[in-house]
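[1] no sequence on this one, just coordinates:
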């Protein structure tokens, strides 16, 4: 089966922007684009006729979006999927063995509160593949790909993904390491034997390790580094990506296996500044049964 990019559509302007972003990536990588829309189950409607009307409207929407994408990118392989149930759970089910899920953010830039009811947030948290959340269009010029670095295996995956995307988009790559909670670095000569390394030295080491080898794998890629000790990681990433073409972060960072998404990713997802890609490591297949 051909690898797909799933894109959620609900007829909104931001969903259209997300679809355009997904179409360009699918074209560049030779992937199939699958437009997905979910209609609540019959029990959620007071009358059967309303459910039938919702299904008919969903089919029209999917047909319209698929036609628009085919006109925009004639070479694109486009399919549609109509689901029954909740959008986030439908995307989670479809995301198995899928290249990527792309959705528009359903939170306005000036919204307040935690926003855990956000459908885009739910999809990013529970999907089983990489997810891109695309915000509303901005009038400001955007450039470059930004990626967060914290020394975790999630961070390593995010850097590799970001370098791939930067090369595909012909953009520069900026690696960001931040840790405002660590405070400013100690004055030169103040540390003694046995003290922990200065924050700046730790950050520089992490950044250097992340950059190492990129030039060999990605010839011509321009790489920049930002070491920020004034802000916590989430604020530093949002600041660095305010005018970026793409932000890439790992789903957990140092959060460990017990969390679905780390605290930094949570904050970023609820305050998306630019298209934001949440990477996920490949799911390990279940072990084969013992034949003995």
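    Arrived safely. This structure is a prediction, so every number in the text was calculated from the model and none was measured. Residues are numbered from 1 along each chain as shown.
[2] from here on, contacts and neighbour counts on C-alpha atoms
    Fine.
[3] Which residue ranges of the stretch 1-150 of the chain form helices?
    Across the stretch 1-150 of the chain, reading from the start of the chain, the helices by DSSP state H, counting those that start in this stretch fall at 13-29, 48-72, 87-94, 119-126.
[4] Which one of these lies nearest to residue 179?
    Checking the helices of the stretch 1-150 of the chain against residue 179 by CA to CA gives helix 119-126 as the closest, at 23.6 Å.
[5] Including mean neighbour count and distance to residue 154, could the helices of the stretch 1-150 of the chain go into TSV?
    Compiled in TSV, the helices of the stretch 1-150 of the chain are given as follows (neighbours: other CA atoms under 10 Å; distance: least, CA to CA, whole Å):
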stretch	mean neighbour count	distance to residue 154
helix 13-29	19	22
helix 48-72	15	33
helix 87-94	19	20
helix 119-126	22	15
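[6] Please identify which of those helices is closest to residue 141.
    Residue 141 lies closest, by CA to CA, to one member of the helices of the stretch 1-150 of the chain: helix 13-29, at 15.7 Å.
[7] Can you tell me what sits against that closest one?
    4-5, 7-9, 32-33, 69, 73, 75-76, 102-106, 133-137, 168 (CA atoms under 8 Å, 6 or more residues apart in numbering).
[8] What subset of these is buried?
    Among those, those scoring as buried are 4-5, 7-9, 32-33, 69, 73, 76, 102-106, 133-136 (criterion: 16 or more other CA atoms under 10 Å).
[9] any residues touching stretch 87-101, and which ones?
    Residues from elsewhere that reach stretch 87-101, judged by CA under 8 Å, 6+ apart: 3-8, 37-39, 83-84, 119-120, 122-123, 126-132.
[10] about what we covered before: go through the contacts of helix 13-29 and flag which are in strands.
    Residues from the contacts of helix 13-29 lying in strands, with DSSP state E as the criterion: 4-5, 7-8, 32-33, 102-104, 133-134.
[11] could these go into a markdown table alongside distance to residue 186?
    Formatted as a markdown table, those follow (distance: CA to CA, whole Å):
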| residue | distance to residue 186 |
| --- | --- |
| 4 | 50 |
| 5 | 47 |
| 7 | 48 |
| 8 | 48 |
| 32 | 52 |
| 33 | 51 |
| 102 | 43 |
| 103 | 43 |
| 104 | 43 |
| 133 | 38 |
| 134 | 40 |
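[12] want to compare, so here's the second one:
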């Protein structure tokens, strides 16, 4: 890690957009540097049309200049660098991901629209990156509060919990820790005291969540923590809580090879229907 946040700006609108502002806040708030990139699509490069490439490069330089000015105005002491990259955005981000503590990408997903290229690219980048990836929709968060995090007792969710707790403490927001569980299919269930069985599972779920939160409570004693145990689907639980939060954080399974191009069902579900800015932590 080089102690920097990486953000991609596509056009002039993004040079002052929510993804860039999120990246600026993360970099300045966490004492990191900020690197801004603009990616020239590989189709332009492969066209071998010099004038087209020159025009795309000039446009990219303008976009980067506007984004850099935005960053320096918002955070005068922030170390800001920029570069123009060429190729497929997912490949570019994947190759760069090891060198940054956080990657930030914008998404133009709309609740009632069909999936766009940018929304799909954001999902692919989150799946392939080695570093945490923040996917930022163009969404008004006025009136919202809370950092939502998924907790399931795994190592990956522990990393997500640490990220979320640090962000909640930094921003002075409550930490909303969500643990979802469901009743298993049990052969012979008709012979079981269903009420007692449900109560046992409910207590086990609450214990799992509280055990996971012990370290966070000790590290951040002043942090407001809101545990949420949800009887049902984890994606639905997190999406529901995310509608009142400013950020949702989940862990990824961290597979290798071809399997890495697929996120877990929860991560994929949240990115496919963004309810809030979402961070995928490995």
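    Looks like it came in fine. All of these numbers come straight from a predicted model, not from anything done at the bench.
[13] Can you give me the TM-score here?
    Once superposed, chain against chain, the TM-score is 0.87 (TM-score structural alignment, normalised by the length of the second structure); 272 aligned residues with a CA RMSD of 2.8 Å.
[14] returning to what we had before: distance to residue 257 of the first structure for the helices of the stretch 1-150 of the first structure - can I get that in JSON lines?
    Supplementary listing: these in JSON lines, determined by distance: least, CA to CA, whole Å:
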{"stretch": "helix 13-29", "distance to residue 257 of the first structure": "29"}
{"stretch": "helix 48-72", "distance to residue 257 of the first structure": "36"}
{"stretch": "helix 87-94", "distance to residue 257 of the first structure": "18"}
{"stretch": "helix 119-126", "distance to residue 257 of the first structure": "13"}
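[15] And those helices: which comes nearest residue 217 of the first structure?
    Closest to residue 217 of the first structure of those, according to CA to CA: helix 13-29, at 17.8 Å.
[16] quick check: angle from the closest one to helix 48-72?
    Helix 13-29 of the first structure and helix 48-72 meet at an angle of 50 degrees, taking axes from the mean of the first three to the mean of the last three CA atoms, to 10 degrees as the criterion.
[17] so how far is helix 13-29 of the first structure off the chain centroid?
    For helix 13-29 of the first structure, the separation from the chain centroid amounts to 13 Å (computed by CA atoms, centre = their mean, to the nearest Å).
[18] ok and it relative to strand 4-8, angle-wise?
    Orientation check (the same axes, to 10 degrees): helix 13-29 of the first structure against strand 4-8 gives 170 degrees.
[19] Can you say which helix or strand has the equivalent of residue 212 of the second structure over in the first structure in it?
    Under the alignment defined by TM-score structural alignment, residue 212 of the second structure corresponds to residue 210 in the first structure. Using DSSP states H and E, residue 210 of the first structure sits within helix 199-211.
[20] Quick one: average offset of the following helix or strand past that helix versus the second structure, please.
    Proceeding C-terminally, helix 199-211 of the first structure gives way to helix 214-217 as the next helix or strand, assigned by DSSP H and E. By mean CA distance after the TM-score superposition for the first structure, the fitted helix 214-217 of the first structure averages 1.5 Å away from its aligned residues in the second structure.
[21] Alignment lookup: residue 85 of the second structure to the first structure.
    Residue correspondence, TM-score structural alignment: residue 85 of the second structure in this structure matches residue 83 in the first structure.
[22] ditto for residue 224 of the second structure
    Per TM-score structural alignment, residue 224 of the second structure is aligned with residue 222.
[23] Please identify which helix or strand holds residue 156 of the first structure.
    Following DSSP H and E, the helix or strand that holds residue 156 of the first structure is helix 153-169.
[24] Now that helix on the second structure. Mean distance?
    So helix 153-169 of the first structure averages 0.9 Å relative to the second structure (mean CA distance after the TM-score superposition for the first structure).
[25] how close does the helix or strand following that helix sit to the second structure?
    Scanning forward in sequence from helix 153-169 of the first structure, with DSSP H and E defining helices and strands, the next element found is strand 173-178. Using mean CA distance after the TM-score superposition for the first structure, strand 173-178 of the first structure ends up 0.8 Å from its aligned counterpart in the second structure, as a mean over the superposed pairs.
[26] residues in the second structure aligned with strand 173-178 of the first structure?
    Per the alignment by TM-score structural alignment, strand 173-178 of the first structure matches residues 175-180 in the second structure.
[27] which residues are in contact with the matching stretch?
    Residues outside stretch 175-180 of the second structure that contact it (CA under 8 Å, 6+ apart): 146-152, 161, 164-165, 168, 205, 209, 223-234, 237-238, 241.
[28] Out of these, list just those in strands.
    Applying DSSP E to these, the entries found in strands are 147-150, 225-231.
[29] picking up where we left off before, could you give the separation of the helix holding residue 210 of the first structure from the chain centroid?
    Using CA atoms, centre = their mean, the offset of helix 199-211 of the first structure from its chain centre is 24 Å.
[30] just the angle between it and strand 223-228, please?
    When the same axes, to 10 degrees is applied, the directions of helix 199-211 of the first structure and strand 223-228 differ by 150 degrees.
[31] Relative to residue 144 of the second structure, how far out is the closest residue to residue 45 of the second structure other than its chain neighbours?
    In this structure, residue 45 of the second structure finds its nearest non-sequential neighbour in residue 53, 6.5 Å apart by CA to CA, 6 or more residues apart in numbering. Separation of residue 53 of the second structure from residue 144 of the second structure (CA to CA, to the nearest Å): 43 Å.
[32] One more: residue 137 of the second structure?
    Computed as CA to CA, the residue 137 of the second structure to residue 144 of the second structure distance reads 15 Å.
[33] before we move on, the earlier item: any idea what the residue nearest to residue 45 of the second structure aligns with in the first structure?
    Across the alignment, which pairs residues by TM-score structural alignment, residue 53 of the second structure is matched by residue 51 of the first structure.
[34] quick one on the thing from earlier: which among the ones in strands among the contacts of stretch 175-180 of the second structure end up buried?
    When neighbours are counted using 16+ other CA under 10 Å, those contain these buried positions: 147-150, 225, 227-230.
[35] Now tabulate these in TSV and tack on distance to residue 115 of the second structure.
    Written out in TSV, the entries for those read as follows (distance: CA to CA, whole Å):
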residue	distance to residue 115 of the second structure
147	26
148	24
149	25
150	25
225	35
227	33
228	30
229	31
230	29
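[36] what's the neighbour count on residue 46 of the first structure?
    Here the neighbour count serves as a burial measure; for residue 46 of the first structure (other CA atoms under 10 Å) it reads 9.
[37] what separates it from residue 56 of the first structure, distance-wise?
    With distances defined as CA to CA, the gap from residue 46 of the first structure to residue 56 of the first structure amounts to 17 Å.
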